[in-house]
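Asker: Give me coordinates for this.
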Amino acid sequence: MNHSASAGLIVLTTLCLLLLSACGSSSSSTPEDPVAVLSSDRTSLPMGESVLFDASGSTPGVGNSLSYSWTLLSQPVGSTVTLVCEESELHSAQESQDGEGEEEQQPAESADCMNDAIRKLYTDLPGAYEVNVQVADSRASTHARQTINATNTEPVAVITPVPSTAYLGWVQLDGSHSAAPTDGDAAELTYAWSLTVPAASDTSLDNFTAVNPRFLADAEGTYTVSLVVRHGDTYSAPAHVEIDISAVNAIPVADVGGTQEGSDRVYRVNRGETVTLDGTGSTDADGDDLAYSWRFVGEYETFPIVPTGSQVMELTDARSATPSFIPDMAGTWYVELHVHDGLSRSQPATAKVIVTKPEDAPNTRPVLVANTKPTYVEANVIHRLVDWFDAYDIDGDTLTFTYTWLEKPSGNTDPLNWNPQGIIIAAPGTYTVSIVANDGHEDSEPLEITLQASVGGLANTRPVAEVVVPVSTALTGQVVLLDGTKSYDPDDDQIFWQWSWIERPVGSNTDFLDGTATMSRAEFIPDVPGAYIAALSVTDSQGAVSVPWQVSRQNHATSLKTATILAKEQNHAPVLNPGFTHSGGVRLHQLGRVRQQGLYSPVVLAEGKILPAVNMLAGGFDPDGDRLYYNWTLEEQPADSTAELSLWGRLESGTEPDSAAALENINQPGLYRIKVEASDGLEEALPQYLSFTVHSREDGNWPGVLMERIEADGEQIVLRLADDQWNDRSLPEGTIGSATSGTCARQSRENTPTLIEMNQAGGWTIDEHIRLTAGQGQAYTIADLQLVARNEELAAVIPSPSILGIQNGDTITEAGTAVRFWIPALPEGDQYASYVSTSYPNNYNFDLSFRIVETGQFIDSCLIRASAWRD
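Answerer: I've put the predicted structure just below:
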């Protein structure tokens, strides 16, 4: 026998046995996982053509078949294409208007794809498309991705996002995603917008050549927006968007009635007489039927409260337009009215009810009542005795108080007298005090309060109720969650929750779902539209209760935790109109008005400098008046940028948290792009974007003319060097002392935005130097140079200011031109000095204005505003 052959046979036999053993023992081994393989028939193609994605090379695990799940992960902004079957073909969709139209190529509809392993994609915009395929067998899954790029030889106009519906008011448009030819510079695009409006509309675009124009939709109907972009000598095909504008629901207005006394609505009545409130003046601009909701409130509190000692628990017919009650105490009562039109709730309207004692009524002695505050206290801590009792006088008389120690530990020497800041209970032990109130006529019955003082945190304190409402708006029939899990006990005692109703709409039979009224999270289902107001109280294991909702005005117990849910049968999605704000030093102007969206004046940043912040507003609007929740994302910034988004809450009274943000510490030139999102808890607004480009001072690539403040160093004019970061700022428009530069940006209208304001305190003289420098290698001509006093009467009695270094017809180039702007001082003792300082102490003001002309086509206006005043 051949021994080598025999040995090989043994090895082969052994290998086969091992393989057979492996194949036959499914319980002791795991099949191989599937492998995903994805390819495309090309990775670069002209825009408008199709590409095939093929995953047929994927393999399953042993003995299994594959299934495929396809996703288009990303595509150019504005693209609307989806993955289609391999068999799908383009067909022409003829869109005609008045007999004319243009053909739009669309994928033909087809049955379910016969071959799941292959998908087709028709590209509709230039840019990158990323596709993902998930392959799975019966045991496992995996995925593969492929990216292709669509190219273009001509510019492409893109309007994003496309708001197919909107409401009366401002409508924001965005052309910033328009594309230059492949390998071209999008910064070189120019824009030409047009707008077709309904017959009843008298609106127009606020700027026809801006990247981000807007218009005021002033009538219902269809508005058609078109955009053509130009790159060099090449024009794009027009992009069209139709926007259907409808009226929003008018939020009703509550009228609480009464007579107007100063800024208050007031009812006056004697104690014991019926007072009838009148809400019939409430209105709804849509003519909707109104539901009324009245309640007592405190002067400072927003929850139900009546004067201490009153037996009046609620208004009679509180859900009618004309409720009533009989006040049993003199003093000032407060009532609040909301009206609801089935979709939106009004802002509250509040009235005072001033109740006086009847003239023939005898005096009634005051009353003292102990309250529910725990009587175990901490020693060596300041305590306010007024926290342990309530006092009232039904005649409304002013009360004074007398305090007497009945018992106290020998170690306590603190005097006992009325002190709003409280007294220090120094030593542990028992303290008993007698309190008597006097109304100027007679004393109350004495009230004794006993406090047990201890040290080391042995005294019990009230737990604290905290309520979180994840979403304050709901649809009827939906489960609503109220969250009290943030409630706590300062002593770490166990706490128990109790939810109760303060208000439910008329006709509502809802209640907390089974068991949840005593849980940390309560649930209910609103059954009719309107406001649902719930209150939470918590009790600790020693019986101490958080501040109840029916409390006295003397305690000013504003720590009550309530939740208000507004329920409705239908919802309208919110809309966003974000923009930059002049708050914090950034002031952006376009056509002489504050610009709400988009930077028209370019930002220029010198090397090594930092722009501290660009401030932004979300500009959220909810048609139903619902509260909005915001999210901000910095989606794009230059490499090595240290810029960070900072959410700084409400910018203006009445706006929601996170409705304002700032992009801080901008240190790099380049494009910055911020995404703004908003939700009313039921639907999300169409996301919007804020973007701006920071240009490099050293590269000279800004459009238009850069205006910088400089200073004279002997005969040499140099850039002013600042000692603090505020003077280092280069902004589109700023205040001298807050910023050092601005730009005259190209516009197609002859308006005059203020670029620099110079303010000189401590004297009358202004002597400033400014340099004008053209960007992008352009040249501009100075025209219509003017220096005008803003007060004609003052101009007649003061010396004329001067402009040195610039005159009409001068050319501004990239070499720069220095300008001296000089307002002379009034001579001391001058006959006009006293007149000016007396009659116009803060009005020694001039406007220096001029226009810059580029090739006779674009005319821009720049304004330097100067003011001088004495300290």
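Asker: make it CA atoms for all contacts and neighbour counts henceforth
Answerer: Fine.
Asker: quick one, strands of the stretch 301-450 of the chain?
Answerer: For the stretch 301-450 of the chain, the strands defined by DSSP state E, counting those that start in this stretch occupy 324-325, 331-340, 349-356, 367-370, 376-378, 381-383, 389-392, 400-407, 423-425, 429-438, 447-454.
Asker: Please give me every residue in contact with the closest residue to residue 294 other than its chain neighbours.
Answerer: In space, and not counting its chain neighbours, residue 294 is closest to residue 337: 4.6 Å by CA to CA, 6 or more residues apart in numbering. Contact partners of residue 337, counting by CA atoms under 8 Å, 6 or more residues apart in numbering, are 254, 255, 256, 279, 292, 293, 294, 295, 348, 349, 350.
Asker: Could you also give me the structure for this second sequence? I'd like to compare it with the first:
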Amino acid sequence: MGSAAELSDEAGAQPTFTADLPGTYEADLVVNDGTADSGHDAVTIIATNPDPVAIAETEYHVLIGTTVMLDGSGSVPPTGGDTAQLVYNWYLQDLPAGSTASLAQTGTGLTSFYADMAGTYTAILTVDYQEKTSEPLTVTIVAGNANSKPVADAGGPYTIERGQTLTLDGTGSSDADNDQLSYRWYLMSPGHDAASAAIWIPNGSALTLDNGLQGYDTANPTLTPDVAGNWSAYLVVHDGTSISNLSSASITVTKPEGAENTPPVASFYSKPRVGFIAPVPTDEVELGSTVWSSGNSYDIDGTNISSSNRRYQWITTPAGYDAEDLTGKGSFSFTPTVEGQYTVEMTVNDGEADSDPARRTFIARTGANRAPSPRITVDSQTILVGEAGWFDGSESTDPDDNALTYHWHLLDKPDGSTAQLQFQNVTRTDGTVLNNARAGVVADQPGIYIVLLAVTDSHGVTSSLTSTYYGRVLAKSRNNPPVIGSINNDNDHLVNRRRNTHFNDSDQPYVIDDGSEPVLLYTQNAVDPDLDTLYYLWTLEQPAGSELPDASVDATFTVGKPLVAGNYTATAIVSDGIDTSEPHILNFKTVQRADYPSLLLEDYHSAGTVNSWDRVMQNGFATGMPGEAPRQRAFPYWDHADNSFPITSFQLVEGDNAIKNYRLTAFGSDYTVINVRTSAPRRSGTESFSAKFAGLTEGQVIQRGESIDFSLILTAPANADEVMGNVGPDPDLPEGSYDRGNALIGMTYTFEIAEKPGWTFEYAPSSR
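Answerer: As a prediction, the model looks like this:
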């Protein structure tokens, strides 16, 4: 429970996943030969944890003005450890603009804070166990000012015997506003506006996506599984305004105790998981190409049908084909070298009984027909009641460029709805008309509308019916428009605040230079009060001769590197599909380096330092711009880098180590450096690290036209390994002690510019 692990490629031969929580993981494999699915084959992976693991709910949706409870008490110690010895560390890292929220306590499993502003709050949890510390866990809390997102809870896991009726339990679902909930259960996972989804009904079942769950629109639907194996059900709840995220429940179906053995069924074709269209597979295969077909046999008792219990024999092959002897082969493949019909017979065994034999005839020819594939795009994920939601299937494809017929099915609609599908044609640019390629539904009730799409080619061959392509829209009876707090290009909302390069300051314009970084524009606190999906539209006005992109629909607008000096204006709006926000405008200026008007700060990211983040920047992994040219930064400057790029004891030499190198260049006037300070954590009884600047002193004047280079120096003791290995806060020194993995944690380097109040420099890495 709580794991977010997922396969890297559900359609790949060798997918991977990250075991993010300790425990038991099970992966289920089904293969398809283009016509039919194989049986299921499962593998179990047990993940242990040598370090403690922070565990908490990672996503909350709440109303402004509520107290948010954060619970990390489910965290676990290293495998075999004592939970009572865990030490909890909470940190409220990011807040919406203007918020003064703070945590009630930080050293306990349970903590809370008051959500005083709309926007996103980010809390970080780590847990310590003796000398070990967990990886940080990020908890995101989104506060809205109109509606809180409901939370679905599908219950489970469930176990039941085949043929018995299971009652699922969604009564644990909740809504922070106490709104009445409507329930929708599915045997697939409709978590997007449009996508392909697996249908979690084992092969051999007579049930389909349409009829598998009785009372699917209640909190307690029932399922009577007719095949032993692994099933899954998914729950979405709706509060009249917003829909929840998906909640899944695993269902293990076992053979009834004492039941007699049921012979398996040999089949080259899997049963369809939908009932609105009959399957028509293609049996044509390409002449000269190897054909694999292990079949889609099954056993309702749950026995896995694999190569060890399959047998094949040839029935007929064309004259002139040298047929291989299939005796003893548990998998079947052949390469047709002669046009004609190839018929093979398969028998399977469950360890006790043989199946009836099944036959399949392959027709080999040049230019064999292949099955088409459906695809849906949604015009708008959110609509108002009385409006039409449209689903577009015109991007469906056929590998042989055959004409397609579109088969639409309205799988689900809200309680009380009598809506029916209507259709539109699509005319391509070449004049081809795609009949009924679009389907729409006029929403007559608030809630979820889901359509399915299958396609057939001009030979009548259908797309796969063991999975489905769906589209989903949410209809609302009223809507609150989204808002944008601000837009910027200084990256100050990122967790790793390394790149504050805000060019919307008239004194600090963007420098056109080989070492300059691309301009990236962001929205700050783009919030939809109803928590609807947001759509972005950026536009950019630019000087004559500039060839940057003039628009973007991404949340982050990657403008690129301006090459023309002048004034630029970026405008952003967001839409929830119904209403749009007020536009927000950001102006910035670009200049040649010689025309810079003030004090220019640049980061060398010098390759000679021990700082691994600088080496990443030098290689161009972060910016796509390798090279040693200094990169522009802006005041107020900060680097609150996290622990992702540590400086460990083995990287240090005894004495002075340059950990960062910078340059200051004065344009327009002289500038005075004041309040030059450094600090480092101390530990009584041991020789400790110290910090200092090189090349920068208190009261130093940087004269107009002058550049100075300065470094941040970490002075390491001879016993650096001992100091960093002795972790834990010093009770006599409130600032704490060294992080065992990063000598920079707790170091601070600061200064100010006398002529520019507010122009501060701060390098202060933090572990949290």
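Asker: Alignment lookup: the residue nearest to residue 294 of structure 1 to structure 2.
Answerer: The equivalent of residue 337 of structure 1 in structure 2 is residue 235 (alignment by TM-score structural alignment).
Asker: Please apply the same query to residue 261 of structure 1.
Answerer: Residue 261 of structure 1 maps onto nothing in structure 2, by TM-score structural alignment.
Asker: Give the burial count for residue 261 of structure 1, as a bare number.
Answerer: For residue 261 of structure 1, the neighbour count with other CA atoms under 10 Å is 9.
Asker: The stretch 501-650 of structure 1: strands as residue ranges?
Answerer: 521-524, 530-540, 561-568, 575-576, 579-580, 589-590, 593-594, 603-605, 611-617, 620-621, 629-636, 644-647.
Asker: The helix or strand following the last one aligns to what range in structure 2?
Answerer: Counting by DSSP states H and E, the element after strand 644-647 of structure 1 in chain order, helix or strand, is strand 660-666. Under TM-score structural alignment, the alignment places strand 660-666 of structure 1 onto residues 556-562 of structure 2.
Asker: contacting residues for residue 442 of structure 2?
Answerer: Residue 442 of structure 2 touches 385, 386, 387, 388, 389, 419, 420, 421, counting by CA under 8 Å, 6+ apart.
Asker: Can you flag the buried ones in those?
Answerer: Among the contacts of residue 442 of structure 2, those that count as buried by neighbour count (16 or more other CA atoms under 10 Å) are 385, 388, 389, 419, 421.
Asker: Just the endpoints, please. Distance across stretch 92-101 of structure 1?
Answerer: One end of stretch 92-101 of structure 1 to the other measures 12 Å (CA to CA, to the nearest Å).
Asker: rewinding a little: mean neighbour count and distance to residue 445 of structure 1 for the strands of the stretch 501-650 of structure 1 - can I get that in a markdown table?
Answerer: Formatted as a markdown table, the strands of the stretch 501-650 of structure 1 follow (neighbours: other CA atoms under 10 Å; distance: least, CA to CA, whole Å):
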| stretch | mean neighbour count | distance to residue 445 of structure 1 |
| --- | --- | --- |
| strand 521-524 | 19 | 43 |
| strand 530-540 | 24 | 31 |
| strand 561-568 | 22 | 34 |
| strand 575-576 | 25 | 62 |
| strand 579-580 | 24 | 64 |
| strand 589-590 | 22 | 70 |
| strand 593-594 | 13 | 66 |
| strand 603-605 | 26 | 74 |
| strand 611-617 | 23 | 59 |
| strand 620-621 | 20 | 57 |
| strand 629-636 | 16 | 54 |
| strand 644-647 | 16 | 56 |
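Asker: Adding distance to residue 795 of structure 1, write those out as a markdown table.
Answerer: Conversion of the strands of the stretch 501-650 of structure 1 to a markdown table gives the following (distance: least, CA to CA, whole Å):
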| stretch | distance to residue 795 of structure 1 |
| --- | --- |
| strand 521-524 | 71 |
| strand 530-540 | 61 |
| strand 561-568 | 59 |
| strand 575-576 | 46 |
| strand 579-580 | 36 |
| strand 589-590 | 27 |
| strand 593-594 | 26 |
| strand 603-605 | 35 |
| strand 611-617 | 37 |
| strand 620-621 | 45 |
| strand 629-636 | 49 |
| strand 644-647 | 46 |
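Asker: Which one of those lies nearest to residue 319 of structure 1?
Answerer: strand 530-540 (11.6 Å; CA to CA).
Asker: Nearest to residue 70 of structure 1, out of the strands of the stretch 301-450 of structure 1?
Answerer: strand 331-340 (47.2 Å).
Asker: To what extent does that closest one diverge from structure 2 after superposition?
Answerer: Compared with structure 2 after fitting, strand 331-340 of structure 1 deviates on average by 1.0 Å (mean CA distance after the TM-score superposition for structure 1).
Asker: so the longest helix along structure 1 corresponds to what in structure 2?
Answerer: Longest helix in structure 1 by number of residues, with DSSP state H as the criterion: helix 3-23. Against structure 2, there is no aligned range for helix 3-23 of structure 1 (TM-score structural alignment).
Asker: Quick check: next helix or strand after that helix?
Answerer: Going down the chain from helix 3-23 of structure 1, the next helix or strand is strand 39-40, by DSSP H and E.
Asker: now for that following strand, which elements pack on it?
Answerer: Packing contacts for strand 39-40 of structure 1, counted by 3 or more CA pairs under 8 Å, 6 or more residues apart in numbering; DSSP states H and E, involve strand 50-54.
Asker: Tell me who's in contact with residue 840 of structure 1.
Answerer: Contacts of residue 840 of structure 1 by CA under 8 Å, 6+ apart are residue 794.
Asker: measure it to residue 568 of structure 1 for me?
Answerer: Separation of residue 840 of structure 1 from residue 568 of structure 1 (CA to CA): 57 Å.
Asker: Then residue 52 of structure 1?
Answerer: 48 Å.
Asker: same deal with residue 484 of structure 1?
Answerer: Distance, residue 484 of structure 1 to residue 568 of structure 1, using CA to CA: 24 Å.
Asker: for residue 366 of structure 1, same thing?
Answerer: In this view, residue 366 of structure 1 and residue 568 of structure 1 are 47 Å apart by CA to CA.
Asker: got it, and residue 475 of structure 1?
Answerer: Separation of residue 475 of structure 1 from residue 568 of structure 1 (CA to CA): 5 Å.
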